[in-house]
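> Mind looking at a prediction? Sequence and model below.
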Amino acid sequence: MKKIDIKIFTFCVLILFVAASCVGTKINKNEVIVTNIPVKIKNVDSIAITNTPLLFDVKLEGMKWVDSVYSSMSLEEKFGQLFMIAAYSNKDAKHVNSIEKLVKESKVGGIIFFQGGPLRQAKLTNRYQSISKIPLFIGVDAEWGLGMRLDSTYRYPWNMTLGAVQDLKLIEKLGAQMGQQSRRLGLQFNFAPVVDINSNPKNPIIGFRSFGEDKFKVAERAVSLMKGLQSQNVFATAKHFPGHGDTSKDSHKELPTIISTKESLIDIEFYPYQKMFHEGLSSVMVGHLNVPSLESRRNYPSSISYDVVTNVLQKELGFKGLIFTDALNMKGVSDFKIPSEVNFEAFMAGNDVLLFPENVPATIEKFKEAYAQNILSEERLAFSVKKILKFKFKAGLNKYQPIVTDNLYKDLNKAENDVLQYELYENAITVLKNTNATLPIKNLAEQKIAYVKIGDGNNDSFISTLQKYADVTVVEDRNLDSLQVKLKPFTTVIIGFHKADGAFKNDDLRLDELAKINFIAQNNNVILNLFSKPYALLPFDNFDAIEGLVISYQNSAISQIVSAELIFGAVEAKGKLPVSINSKFKVNDGLSTEKLDRLGFTTAENVGMNSEILSKIDGIANKAINLKMTPGIQVLVARKGKVIYQKSFGYHTYEKSIKVQNSDIYDVASLTKILATLPNVILQYDEKKINLETTLGTMSPVFKGSNKESINLKDLLSHYAGLAAGLPFYKAAMNEAKLPSYIYFRKLPEENFTKRVGDSLYIRNDFSDKMVDMIVKSKLSGKKEYKYSDLTFMILKDYLEKTTGKTLDVLIQENFYRSLGMNNSTFNPLNNFDKNRIPPTETDTYFRRQLLQGYVNDLSAALEGGVSGHAGAFSNAMDVAKLMQLYLQKGSYGNHRYFSEKTFEDFNTCYFCAAGNRRGVGFDKPQLGSSGPTCGCASMTSFGHTGYTGTMAWADPENQIVYVFLSNRTFPVAAENRLSKANIREDIQQVIYEAIIN
């Protein structure tokens, strides 16, 4: 038997004893084992020791690589590994050369990049790596994503915004996305997350960078973000140890003091670190702080304190990962000593990597001198350098590959980024006050809403989204008294406090802004929406005067969109306040709000569609414009109650003077049938005033005794009644010279001539009666077959008006448009809207002999004064989508039921499909054969309509899709319908269906 070395035997026995005592056990709730010493910790949950992930451990292969590399290194190369120098990709050649010099001559081990751009940084990374004997660590301080430092990259929400999110899986998902982007850019470290507990509201440097003031909430979110990052093999770095939250000074500028006792630090500040250590945290960054309870030397920075870095962090808390200093150029430490001494002290304190050091060559000389004098031992040097090499092996730098720059921008800016961003804000935005259920805003028909802006930040997305829900008027006036005069007519005033999303920007409410909010709140029903950190509310003390209080946290475009959705109920409030606001609102406060079935907004991927495929719509729309099939187009796609694509293309005319905007109003032509006449007929049916067997003779006495007396509603609306397609009404209004007859027209309005047909052209008010008479006397087809007819809806318009005593334009506003928030939909739009918002439809060279802009293109509808059952409505894609969504939801919108589900199903049924008639009752349906209105890919339950001016509205219940296409293809003259022949509308619909993932 071989002799056993007694030292080895004793060591093995000790290891087995420790393992046996730990495996399968949990530490007492009030104790955490740190090295061999139990340290009392208050309020720590039981933490299992078994299976603790140690990301900094490497297997035998790794240790062989580490030992091999270390043994081959010169002393200077070992010293060089301790430095991570600062680099920029937006500086000149002089800077690049200086970095190359440090890599080549000082053998530095890592680079932390700051400002610049992703492609430039990638190229520089490849360049610097190519000249380094040992692959470099590449890191970035990107707490809210690469966009914190680099242009053309993504910015995620700040930690304080994430502090309001209750779904921790979303934060882990965020960490994973940040990790993916970091790896794609060749990074091994992201110096995040900040785990400082922001207990001081006036903290000038942490603030919104903190998850909040509750240690448990901070720890949960920090662990989640860390797990996400490290799941992508990017090392997370918790900062700023021992805790920068309870300070009133900025360590970039001076040395802050932490007055907490050690017991308090252990109880509060160390708690997130403990949690993260036991979940496998890779690294810690030590801040520049004066902490008398941990370091006895007066005003001695924690980053260079042996007691803090070694005794507390490593020995007492047992952290075995990499330890970084905070940037050593910061005034909190750089004013303490000259750079080489600061750097040396930082290393001797127990830090492994010196971040952003100044004067590296002088520091290396300092290291050499200390090494020669045995002040710096080989063991101490090997401890950190080998640890650094272990992490390099773990990161795969032993098999380093240059960054592939192809498609870099695309890879860093995937659609999934916005997908998650929407989810985060939908879960973060917090409602703190909701008196009398002010939120969400309901009963739009009874509301008159104003918006007042405060602050210097952009508010475009907020305003545009608010105005997609209701007629929201922007009101401005510096004088408070005159402002109130303007606000007096409004039932609700939304105040938006917008501050730019700039890092460290002062976004507190100024005294004049506070006075303005107070004044408005005292005189109006107010919803205050804060697009800044919650602390901005600290000086505000008049919460009782506000009916609704919303914290949206940041002023990003998506935050503004989601916040507007919340105000109108398309999303519900889920966020909880991460910090306290004086004594009024406490951490974790947050009210839930009702979700209404109104259209919302999100990305395609959030509703199971592919945005890249959907983007092909752009090419089809631009093709139509470039080939002059139409001067302009609006396209909207919604799925599962969310608008996922809304774009406008081209111009009002081929002169290209006015670009098409989403808010512009188009002549929707035959869409009028299902947007104005049909919904009112459905109401009559739902109220059992008519049924599908009700005859025209019963509905309208003028048809009694006529050849149409026995036509029932089902046949009429299925275009199965044998009516003529249309009648030449205009001929009855012309004189022998084929001009508008003086019998029926005037150039100026007169009594009985008030219906406007065009500029300087008014028709006699009773001409519509003559048109009805012509319909009554018109011939019917000799056999029962499908024949599309405008007369159907002209008849129904006459029925509705005579039954209700109200004109169709009034009826549709009262019954649908106002309550739906279709504030851009109307007949005769020139009565309500600026002409420049209305693309012209045609230059009429035959009857009106003028440009038709704001006047209905259809001549028969024009002869009725612009209000007809088959044409005359003007709208935009967003408004059309609301009514189509109402249909899709079978009669409900905004949690208001307009008609029953059964009623809708009765109208969305094809009763004569077997006879080759594809039509539903009022709705068009997909083709039965090879030709029809759709791409052929829509389900048979789908429905909609197309219009002569180049319009289409279609909804598909099975796939939960709404598709709207608007154009003025008839401009300048309604000649050959090239838009239809080229299948532009159908091809776009085909793309929509191809984009469906699930």
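Structure's in. What do you need?
> make it CA atoms for all contacts and neighbour counts henceforth
Noted.
> next one: stretch 256-275 to chain centre, how far?
Once both centres are worked out by Cα atoms, centre = their mean, to the nearest Å, stretch 256-275 turns out to sit 36 Å from its chain's centre.
> ok, now stretch 500-515?
Distance, centroid of stretch 500-515 to centroid of chain: 23 Å (Cα atoms, centre = their mean).
> cool, and stretch 196-214?
A distance of 25 Å separates the centroid of the chain from that of stretch 196-214, by Cα atoms, centre = their mean.
> repeat for stretch 401-410
On Cα atoms, centre = their mean, the centre of stretch 401-410 falls 26 Å from the chain's centre.
> ok, and here's another one to check against it:
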Amino acid sequence: MAPLLTKSSITSDPGCRKSRVDWAGCAREGKAGREMGLLDSMSLEEKIGQMVMVGFEGPELTPSDEEFIGRYEIGNVIFLGRNIVDLAQAESLTHRLQEIASHRRHRVGFLLSIDQEGGVVARLTKGATVLPGNMALGAIGSEEWASRASEVTADEMMALGFNMNLAPVLDINNNPDNPGIGVRSFGEDVSLVTRLGVASIEACQSLGVVATAKHFPGKGDVTVDSHLDLPTVAHSRERLENFEFAPFDAAIRAGVGAVMTAHVFFPAVEPEPDLPATLSRNVLTGLLREELGFEGVLITDDLFMGAIVKRYSIGEAAVRALVAGADIALLCHGRAEQAAAIEAILDAARVGKISRERVDESVGRILRLKDRFGLLDPGRYLARHSLERVGSAENRHVALEIARGSVTLLANRRGIIPVAPGGYPDLAVISPDIRGLTQVEDGQLTDSPLAAALRQFAPGARDFAFSQSPEVGEIRDAVDLARSADLVVVGTYNAHIYNEQGALVRALLDTDVPVVVVTMRNPYDIVQFAAAETCIAAYGFRECTMRAVAELIFGAIEPRGRLPVSIPGICPCGTGLTFQG
């Protein structure tokens, strides 16, 4: 097997990193001759196949899957948790897809993408290293650690055959009520998000994996989840330019290979009421292409989200996105719906609703990206790499060190922590059943990752798991357990949205038992229990993060994290206590 790629093994023509591409000029100079030759020789069906990215249902390619891929000349695939069983299976599956590409008339490799943001959004969990997410990195504030996290992720992705990460998130989360971003963002400060985002992009792409800046033009300040319906960002154009757009502008200048759209309405840019950015020519072509100068590949967010399907058929949405300037329509689910979307795109191209020039612009950009990342060379994209570094002790140590640097002590008024050895012999751990909250197939999860981590220090710890919105009976049972313990550690998961979790914590605080609260996703949860005397922001629930929380509670590490968002009336941005105060 070939060795894993390193930074030094990735070479690229500086011309590939230009923000604007003169296709005719590049062809004359010989820089894009290969792509242009391919483009000229491709049929319409082959071109349209490059302009979609599809998901499929299971952990292997069925004959039906292969027939579908062949019939529509599919050029790009997204992997979700349902497609991953273990490391060997994942690598075999990605390799099989590239084998299919290598036997086509035009031997153009697949973009094989995955959402491996780290933290709460990770598709590779079974045997791979799952690093803390963006807000944990924001709590450290170090470009070096952001780069290191991105390198580990890209290294493991390449070993498994994935060549495109649908990350990093460049949304600036300055709205505590944002239901879909939160800890997926680096924080609320434009400079912090920009610095860490660019560092992540450069590290990822230096190892041969396409980075994807998302969700353009920015959905950090929304109160509706676009999976469910259409959010609006109603700020002025001046505010957007100085805030939401800024990280994307920096990413473009840093050479990011791809940008993903947001299913969000921006009235300051798009005058048509309730037209999502994904379908807006003013946003995708006018703003992103012409004003910001992006000439990489523009991919939609999944077109099956509520913000889109509540207003458009899947075929209409796909066509409108491509007409507006998107290069790839992302279609994650449903074979019949995927086929309907592709047929609609083909029909629109045949009658000129999507012009041949528009098709060639997109396919030219896609081919140029694929050439930059070795996907026009079967010798490169068929190379198989050692899996020994995937989930290695070294990489897991990196994840743990990031977690240790990020966990943030928000309150410790009675000095309950650090817990001295034997100080509280009877520990009760009360936390949400994470498996029921994440809605993601995830082999790393246990009933209570928090309890599992704390048992490394208190083997006899008892635990109780509650639901997303605990009922009265659950709250009563949690209180009964607490009253029989010497110390309670309670975890929350989006309690700022689910008020019943706040009620549970407040009921625990009303007992005479010392309580340590751990926010296992968004730190905004503390608004529900501002009276908590001891509170830790963890920014996630992964094994490395829960281990760091346990070490902090028992004094094995000092708290070093700094809150990268503000919690109005409670904690300003930058809050972070030490054990000394």
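Alright, I've got the coordinates. Keep in mind the model is a prediction, meaning the values are calculated, not measured.
> TM-score of the superposed pair?
TM-score of the superposed chains, computed with TM-score structural alignment, normalised by the length of the second structure, equals 0.81; 525 aligned residues with a Cα RMSD of 3.4 Å.
> Counterpart of residue 381 of the first structure over in the second structure?
Taking TM-score structural alignment as the alignment basis, one finds that residue 381 of the first structure is matched in the second structure by residue 359.
> From residue 183 of the first structure, how far off is the nearest residue to residue 107 of the first structure once chain neighbours are set aside?
Counting by Cα to Cα, 6 or more residues apart in numbering, residue 107 of the first structure lies nearest to residue 80, which is 4.7 Å off, once chain neighbours are set aside. Note on residue 80 of the first structure: its distance to residue 183 of the first structure, by Cα to Cα, to the nearest Å, is 24 Å.
> if you count what's nearby, which of the two comes out ahead?
For the pair residue 80 of the first structure and residue 183, the greater number of neighbours falls to residue 80 (24 against 19), based on other Cα atoms under 10 Å.
> That one maps to what in the second structure?
Residue correspondence, TM-score structural alignment: residue 80 of the first structure in this structure matches residue 49 in the second structure.
> Residue 282 of the first structure is in contact with residue 56, isn't it?
Yes - in this structure, residue 282 of the first structure sits in contact with residue 56. The criterion is Cα atoms under 8 Å, and the distance is 6.3 Å.
> what's the overlap in contacts for these two?
residue 321 (Cα atoms under 8 Å, 6 or more residues apart in numbering).
> The two: who's more crowded?
Taking neighbours as other Cα under 10 Å, residue 282 of the first structure and residue 56 compare with residue 282 leading, 26 against 21.
> that older thread, flag every buried residue along the host helix or strand of the match of residue 381 of the first structure.
Secondary structure from DSSP states H and E places residue 359 of the second structure in helix 356-372. Using 16 or more other Cα atoms under 10 Å as the test for burial, helix 356-372 of the second structure gives 358-372.
> Outside of that helix itself, list whatever touches it.
Counting by Cα under 8 Å, 6+ apart, helix 356-372 of the second structure makes contact with 12-13, 16, 32, 35-36, 39, 47-48, 50-51, 108-109, 111, 257, 295-297, 323, 325-328, 349, 376-377, all of which sit outside it.
> Please apply the same query to stretch 330-348 of the second structure.
By Cα under 8 Å, 6+ apart, the list of residues contacting stretch 330-348 of the second structure from outside reads 44-45, 48, 52-57, 72, 78, 299-304, 314-316, 318-319, 354.
> Just the buried ones from those residues?
Of the members of the contacts of stretch 330-348 of the second structure, the ones counted as buried by neighbours, 16+ other Cα under 10 Å, are 45, 48, 52-57, 72, 78, 299-304, 314-316, 318-319, 354.
> I'd say the match of residue 80 of the first structure and residue 68 touch.
No - between residue 49 of the second structure and residue 68 there is no contact, the gap being 10.9 Å when judged by Cα under 8 Å.
> count of neighbours near residue 70 of the second structure?
Under the criterion other Cα under 10 Å, the count of neighbours that residue 70 of the second structure has is 16.
> mind checking what it lines up with in the first structure?
In the first structure, the position corresponding to residue 70 of the second structure is occupied by residue 104, as judged by TM-score structural alignment.
> Show me which positions of stretch 797-807 of the first structure end up buried.
Of the residues in stretch 797-807 of the first structure, those scored as buried under the neighbour-count criterion (16+ other Cα under 10 Å) are 797, 798, 799, 800.
> Does the first one lie in a helix or a strand, and which?
When you say that, I think you mean residue 797 of the first structure. Assigning secondary structure by DSSP H and E places residue 797 of the first structure in helix 791-804.
> From the chain's centroid, how far away is that helix?
Its chain's C-alpha centre and that of helix 791-804 of the first structure lie 44 Å apart, by Cα atoms, centre = their mean.
> Only the buried residues of the helix or strand harbouring residue 94 of the first structure, if you could.
Secondary structure here is read from DSSP H and E; on that basis residue 94 of the first structure sits in helix 93-105. Buried residues in helix 93-105 of the first structure, counting neighbours by 16+ other Cα under 10 Å, are found at 96, 99, 100, 102, 103.
> what sits up against it?
Surrounding helix 93-105 of the first structure, the residues in contact under the criterion Cα under 8 Å, 6+ apart are 87, 88, 108, 109, 128, 131, 132, 360.
> returning to what we had before: for the match of residue 80 of the first structure, give its distance to residue 94 of the second structure.
For residue 49 of the second structure, the distance to residue 94 of the second structure (Cα to Cα) stands at 18 Å.
> Same check on residue 19 of the second structure?
30 Å.
> Then residue 149 of the second structure?
Going from residue 149 of the second structure to residue 94 of the second structure by Cα to Cα gives 23 Å.
> the more surrounded of the two?
Here residue 149 of the second structure and residue 94 are compared on neighbour count by other Cα under 10 Å; more neighbours surround residue 149, at 28 against 21.
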